[in-house]
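Visitor: When you get a sec, could you give me coordinates for this:
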Amino acid sequence: MIVTSRAASLDVPPVTVKAHMNKDTNNFPNPMVIYAEVSQGFLPVLGATVMATVEPKIGPAENLELLDNGSGADITKNDGIYSRYFTSFNGNGRYNLKVQVQGKKETVRFGRRQSRALYIPGYIENGEIIMNAPRPEVSDDKIQAKLGSFNRVASGGSFVVENVPSGGSTDVFPPCKIIDLEAQFEEDKVHLSWTAPGNDLDVGQAERYIIKMSESLLDLRNTFDNASSVNVSGLIPHPAGTKESFQFKPENSTIGNGTIIYFAVRAVDNSSLISEVSNIAQAALFVPPQESSPNNPPNDDSNVVVNVSTIVLIVTGSVIAVLIVVSTILCILQKRNRRGGPRVRM
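Guide: Modelled structure (predicted):
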């Protein structure tokens, strides 16, 4: 039986899949990365289920779901390139890669690549809080369109692995670096969120987290272990690729308008292997000043500040005026004394 597939319409480009490894030959214990680019024309396809099957020369095949979530091996979220680390090396030899993509009618969409510039809500200048313009909102309906159900299968070729220990590989892969840590204030508490790493890079489940905080970005980056620790006794890691969420109240820190605190995370696996320090996230508390109005008059504290400032200006101006008058009188007296003094005749 011969099965032929074609596009539903000549005017609509087909959904295509390109699969490959990051290199053709690998030396253990270096990890490898599986890539699958799913696109329709020049636009990325989002939300598809992408499964990779790696078949060794001897032994069972390994199945991995590739992700487009911007964590682990995947560098950019929602760019249509699905990725995952591959670390299950059961011996030396050649491995074959095959990728299967499944799209669902209600969930798979494609969209234009969007700007990923960091939005900063405000900044401090000369002790005054200045708010930036609000982040522009873009409707998903304007940049995305639903696709019908589809299935695609692509071959990623083969690759060769060398120097794998004969007795089986030991745990040499720590959890992957967390690269999407975010932090924000919610009243007097801090809310952190990130994508969970795995036990081995982005596969499996980590054992625990280490979270540090500091008011100095450089101190946190250069001396992570010496920074203040956050109590994470109740935080249990989820499987790799899951969104983590953690909220707590900072200890030994005074939270007020203009407060900025930096955070970083490391993950630890069941072999006590520790990941690299995550990206450093910033939590900034900015409270915009209230505009005075008949229904919302300024409070008494602001009136006190204004009155004190007015008094200081009046006193300063009076002192300056007196000094000017005294200086003028002294100048006049000196000129008169010079004119009335004795003259020397030659």
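Visitor: Could you use CA atoms for every contact and neighbour count after this?
Guide: Noted.
Visitor: Could I get the contacting residues of residue 199?
Guide: Residue 199 makes contact with 173, 174, 175, 205, 206, 207, 240, 268, 269, 270, according to CA atoms under 8 Å, 6 or more residues apart in numbering.
Visitor: let's go with 6 Å and repeat that
Guide: Contacts of residue 199 were listed using CA atoms under 6 Å, 6 or more residues apart in numbering, and they are 175, 205, 206, 269.
Visitor: cool, residue 279 as well?
Guide: residue 179.
Visitor: now it: how far from residue 236?
Guide: 20 Å (CA to CA, to the nearest Å).
Visitor: swap in residue 48?
Guide: With CA to CA as the criterion, residue 48 and residue 236 are 28 Å apart.
Visitor: quick one: which of these two has more around it?
Guide: Higher neighbour count among residue 48 and residue 236: residue 48, with 22 against 13, using other CA atoms under 10 Å.
Visitor: how close does that one get to residue 161?
Guide: 29 Å.
Visitor: quick one: the helices in the stretch 1-150 of the chain?
Guide: Per DSSP state H, counting those that start in this stretch, the stretch 1-150 of the chain carries helices over the ranges 140-143.
Visitor: show me where it has strands.
Guide: Counting by DSSP state E, counting those that start in this stretch, the stretch 1-150 of the chain has these strands, from start to end: 15-21, 25-27, 32-40, 43-46, 49-55, 62-66, 81-86, 93-103, 109-111, 122-125, 128-131, 144-146, 150-162.
Visitor: and for comparison, fold this next one:
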Amino acid sequence: QSYPRDPSQEVFTATAWTLTEVFDFSPSTPIVMFSSVMKGNSPVLDADVKMIVEDSNGHEINVDLRNDGQGMDIVPGDGQYTGVVLPTQMKSDGRHSLKLVVTGRDGQTKILIPETNRRKRATQANTGPLTVTTENVSGFKRVASGGTYTVQNYSTVTGDRMAPARITTLKLINSDGNVFNLSWNAVGDDLNVGTSSSYKILLSKNYSTLLNSPDTITPLTGNIPTPSPPGGIEVFSLRLSEVGVNYFLAIQTVDDVGNVAEVSNIVSLSVLSNNQMWKRAEVKKMTSSQSFSYVGLIISACAAALLVFGVILCGICFCKKKKDSESKANQFSNLENRLAGRAIQRKGDFRHNYFLPMYQSPYVHFPPHKGYEAYDRNPRMYGYMDESRMYYIS
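Guide: Okay, the predicted model is just below:
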């Protein structure tokens, strides 16, 4: 690791390793090696990463490590580079040393950084989704030791037993009517090493057949691209005539001795009928007059709802009041018959000559007798007096 002239600046670092330190040689199994290239905590992308493998006899093997998600590399653009040493490249048993060389290209190599670091937020907490961006860096070069590994039971390899890597980047770029444009990244002749010989482009209406029995499908002919070196972008155009049918398309890479790669990821294609079309949605900005119209409409609707609610509430109150009035009137409907059994013989029980206006007894309906008096100390007691008796109710 090197150190910067300015301590506030982060440095580029590069490390290398293999899965194990001892390999039992096999003519069909490569040795996979890995490298991580960072600037501080940020992954470095699009750098030239090479591993120089040297055996005990001084024989060197140059291995290109890539971060494109092809072959043995799993995740593209994560700063973890992967490469392989093929069995045909090995020459002997014994100890092999590793030297990693990383070169950053000015204006092309970049680092991957979180958006939150660029904004330098005051708080460390970040509850929202993490977004990342890239930033170009100036040229640099780093050399690091990758350690050693040992090969056992080596034997000379005859013939080519390694097939090309599986394509995993097949995608539909665009379509125009019944014409479809697709692209993918090229792989190598042996995994991701070398340049392959040809492509088999397979088209089928049956997904299962394409995935499990690709040998039963006749490859397309005409306009098939010639394979580029590993990582190159390939483009292919296809015209379909049948409308309303789902097609499935995949690719296999073939090397110079006929080794065929596994079926690529599968893309679905379909031609829409003549009266079907895709149209981009148009978003129109609302004018101020339209905005006021919508506001007025909402206010009018709310006022109408309140008016209806008020009418219903008044009707309920009126019906309840009428029902209560009828109930209290019925309470004294048989007043004369009930008073006869509750006569008071002594006039001294009530104060005489006290006139009780009718509005003070709104729920009492007195019989048409002359003179009615009330006991003013208990307003719940009302009474009336005729020529012989005084009656009361409470």
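Visitor: TM-score for these two?
Guide: Laid over one another, the chains give 0.67 as their TM-score (TM-score structural alignment, normalised by the length of structure 1), with 259 aligned residues with a CA RMSD of 2.8 Å.
Visitor: can the strands of the stretch 1-150 of structure 1 go into JSON lines with extra columns for mean neighbour count?
Guide: What follows is the strands of the stretch 1-150 of structure 1, written out as JSON lines (neighbours: other CA atoms under 10 Å):
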{"stretch": "strand 15-21", "mean neighbour count": "19"}
{"stretch": "strand 25-27", "mean neighbour count": "15"}
{"stretch": "strand 32-40", "mean neighbour count": "22"}
{"stretch": "strand 43-46", "mean neighbour count": "23"}
{"stretch": "strand 49-55", "mean neighbour count": "20"}
{"stretch": "strand 62-66", "mean neighbour count": "17"}
{"stretch": "strand 81-86", "mean neighbour count": "25"}
{"stretch": "strand 93-103", "mean neighbour count": "19"}
{"stretch": "strand 109-111", "mean neighbour count": "22"}
{"stretch": "strand 122-125", "mean neighbour count": "13"}
{"stretch": "strand 128-131", "mean neighbour count": "14"}
{"stretch": "strand 144-146", "mean neighbour count": "15"}
{"stretch": "strand 150-162", "mean neighbour count": "17"}
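Visitor: out of these, which comes closest to residue 217 of structure 1?
Guide: Each of these was scored for nearness to residue 217 of structure 1 using CA to CA, and the closest is strand 122-125 (16.1 Å).
Visitor: distance between the closest one and the chain's centre?
Guide: On the basis of CA atoms, centre = their mean, to the nearest Å, strand 122-125 of structure 1 sits 20 Å off its chain's mean C-alpha point.
Visitor: any chance of the contacts of residue 199 of structure 1 in TSV, plus distance to residue 93 of structure 1, secondary structure and neighbour count?
Guide: Formatted as TSV, the contacts of residue 199 of structure 1 follow (distance: CA to CA, whole Å; DSSP: H, G, I helix; E, B strand; the rest coil; neighbours: other CA atoms under 10 Å):
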residue	distance to residue 93 of structure 1	secondary structure	neighbour count
175	26	strand	29
205	28	strand	24
206	29	coil	30
269	28	coil	23
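Visitor: Map residue 180 of structure 2 across to structure 1 for me.
Guide: Mapped onto structure 1 by TM-score structural alignment, residue 180 of structure 2 lines up with residue 190.
Visitor: Show me what the strand or helix carrying that match is packed up against.
Guide: According to DSSP states H and E, residue 190 of structure 1 maps onto strand 189-195. With contacts taken as 3 or more CA pairs under 6 Å, 6 or more residues apart in numbering; DSSP states H and E, strand 189-195 of structure 1 sits against strand 182-186, strand 243-248.
Visitor: how much space between residue 194 of structure 2 and residue 48 of structure 2?
Guide: Using CA to CA, residue 194 of structure 2 is found at 17 Å from residue 48 of structure 2.
Visitor: Then residue 154 of structure 2?
Guide: Separation of residue 154 of structure 2 from residue 48 of structure 2 (CA to CA) stands at 30 Å.
Visitor: now swap in residue 289 of structure 2 and tell me
Guide: To residue 48 of structure 2, residue 289 of structure 2 is 60 Å away according to CA to CA.
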